[in-house]
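# how does the following fold in three dimensions:
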Amino acid sequence: IYTPPSRHRRCYKRQVSKTCHEIVQGDKTGDPSLADELREWIREKYAKPGNVFVGVVHRLDRPVTGAVVFAKTSKGLARMNALFRDGGVRKTYWTIVRQRPTEPEGVLVD
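Just a heads-up that it's a prediction; the model follows:
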């Protein structure tokens, strides 16, 4: 059974740690997504029949690890989308490298 490593739970959101190479939302590859795994975990853990709502608030690229926020309700999803849209969320990106980069900024390529 999939047990999401959750960092923070509130009535409207769930924060999950994404590992490298996982996808947040389904794509053309058909690989299992973190959203689908979370949905199934909630269904089993809380014995919820039928559809379980898991709103994807934002995504992280496949080669990246980090915290992903999911909405537990459509109202929570709308509120969190507004926070991201209106600049109410501060995002910080860190990377670990073997050698000091020659440029202070760049693009991560897998």
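# from here on, contacts and neighbour counts on C-alpha atoms
Fine.
# ok, now how distant is residue 54 from residue 109?
29 Å (CA to CA, to the nearest Å).
# higher neighbour count, the two?
Using other CA atoms under 10 Å, the more surrounded residue of residue 54 and residue 109 is residue 54, with 21 against 5.
# quick check: that one touching residue 35?
Yes: the pair formed by residue 54 and residue 35 meets the contact definition of CA atoms under 8 Å, at 6.5 Å.
# joint contacts of these two?
Residues touching both residue 54 and residue 35 by CA atoms under 8 Å, 6 or more residues apart in numbering: residue 70.
# contacting residues around residue 83?
With CA under 8 Å, 6+ apart, residue 83 has these contacts: residue 89.
# go with 10 Å
57, 77, 89-90 (CA atoms under 10 Å, 6 or more residues apart in numbering).
# could you identify the buried members of those?
Using 16 or more other CA atoms under 10 Å as the burial test, those include 57, 77 as buried.
# now for the contacts of residue 83: which two are most distant?
77 and 90 (17.2 Å; CA to CA).
# where do the strands of this structure begin and end?
With DSSP state E, the ranges of strands along the chain come out as 6-9, 13-18, 55-56, 66-71.
# out of those, which gets nearest to residue 100?
strand 66-71 (21.9 Å).
# buried ones in the closest one, by neighbour count?
Here strand 66-71 shows 67-71 as buried, counting by 16+ other CA under 10 Å.
# next, the second sequence, to be compared with the first:
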Amino acid sequence: MELKILHEDPHLIVCIKPPKIPSQPDPTGDLDMVTILQQHLKENYPKAKNPYIGLVHRLDRPVGGLMVFAKTKEANTFLSKQLQDKTLVKKYLVVVTGNPQDDSGVLRDYLLKISKSNMSKVVDRETKGAKEGILEYKVLGKTVDEEYGNLTLMEISLKTGRHHQIRVQLSQRGWGIWGDNKYNDLFVKKKGWTQIALWSYKLQFTHPKSKKTVTFNHFPDGYPFSLFSLV
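Okay, here's the model as predicted:
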């Protein structure tokens, strides 16, 4: 695969994770982003025998978009602390099959991961193992599709990082993500593969060396994002 790097310096790499590529090694043994970046460093810096790539955050395998990886343990610690402190900003673009009435809002739910099915669901607060999921959404555009009806483009800001959080919380409101064959009833029984319309488009964080705030944006293309004007 062609590796698309937006920024690289001695401390970190900001790149695009293509859909269907795991963020890190998993039981499938398929090529993953950590391994791809380690190979990139070996090829470009031959003297580095065991180059370090630190995973700061993850994207679900079907999801594409911006990721930042650390090139030193110190940078990984610095960036990971921002993730824990919620000062590392991650924003997503998503197309849902539905028509939210409010232009913006905050969603709060308690989520439970079901390991057997690799899914999550909304449960009562008292449920054992449940964790609170919080996200903010903003409606950016609406259109009507002949096959799928109302489609809405939304910007999502995660306040917590739960398993399948965006997919679960939106589907709970009847705003299933276009192409999501796990949580959107319109696609669960649909034959053939569809690419989920969920994209990590913005990252903002404090650089571990310069201590300056840096921002990266990358917009998705292709249907159904192509139905909207992305600015």
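# now whichever strand in the second structure runs longest: which residue numbers in the first structure?
Ranked by residue count and defined by DSSP E, the top strand of the second structure is strand 131-145. Alignment note (TM-score structural alignment): strand 131-145 of the second structure is unmatched in the first structure.
# return the distance of that strand from the chain's centre.
14 Å (CA atoms, centre = their mean, to the nearest Å).
# which elements pack onto that strand?
Under the contact criterion of 3 or more CA pairs under 10 Å, 6 or more residues apart in numbering; DSSP states H and E, strand 131-145 of the second structure touches strand 89-97, strand 104-114, strand 119-123, strand 149-158, helix 165-172.
# for those, which one sits closest to residue 28 of the second structure?
Here strand 119-123 is closest among those (CA to CA), at 17.5 Å.
# counting contacts, what elements does that closest one pack onto?
Short answer (3+ CA pairs under 10 Å, 6+ apart): strand 119-123 of the second structure packs on strand 104-114, strand 131-145, helix 165-172.
# how about 7 Å then?
Applying 3 or more CA pairs under 7 Å, 6 or more residues apart in numbering; DSSP states H and E, one finds that strand 119-123 of the second structure makes contact with strand 104-114.
# against residue 69 of the second structure, how distant is the spatially most distant residue from the centre of the second structure?
For the second structure, the residue at maximal distance from the C-alpha centroid (CA atoms, centre = their mean) is residue 47, at 33.1 Å. For residue 47 of the second structure, the distance to residue 69 of the second structure (CA to CA) stands at 20 Å.
# one more: residue 168 of the second structure?
Taken as CA to CA, the span from residue 168 of the second structure to residue 69 of the second structure is 26 Å.
# repeat that for residue 9 of the second structure.
11 Å.
# do residue 22 of the second structure as well
Distance from residue 22 of the second structure to residue 69 of the second structure, by CA to CA: 14 Å.
# residue 110 of the second structure too?
29 Å.
# with residue 56 of the second structure instead?
Residue 56 of the second structure is 6 Å from residue 69 of the second structure, by CA to CA.
# and if you look at residue 35 of the second structure?
12 Å.
# got the residue ranges for the helices in the first structure?
34-45, 74-85 (DSSP state H).
# give me the residues contacting the first one.
Outside helix 34-45 of the first structure, the residues within contact range by CA atoms under 7 Å, 6 or more residues apart in numbering are 2-4, 22-25, 49, 52, 54.
# in PyMOL, how would I select the buried members of the residues you listed?
PyMOL command restricting the contacts of helix 34-45 of the first structure to the buried ones, with burial defined by 16+ other CA under 10 Å:
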select buried, resi 4+22+23+24+25+52+54
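# would you point out the most distant pair within the contacts of helix 34-45 of the first structure?
Comparing the members of the contacts of helix 34-45 of the first structure, the greatest separation, given CA to CA, is between 22 and 49, at 26.2 Å.
# can you pull the contacts of the spatially closest residue to residue 95 of the second structure that is not a sequence neighbour?
Leaving out its chain neighbours, the residue that sits closest to residue 95 of the second structure by CA to CA, 6 or more residues apart in numbering is residue 153, at 4.6 Å. By CA under 7 Å, 6+ apart, residue 153 of the second structure lies in contact with 94-96, 139-142.
# coming back round to it: save the strands of the first structure as CSV, and put in distance to residue 103 of the first structure too.
What follows is the strands of the first structure, written out as CSV (distance: least, CA to CA, whole Å):
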stretch, distance to residue 103 of the first structure
strand 6-9, 33
strand 13-18, 27
strand 55-56, 33
strand 66-71, 23
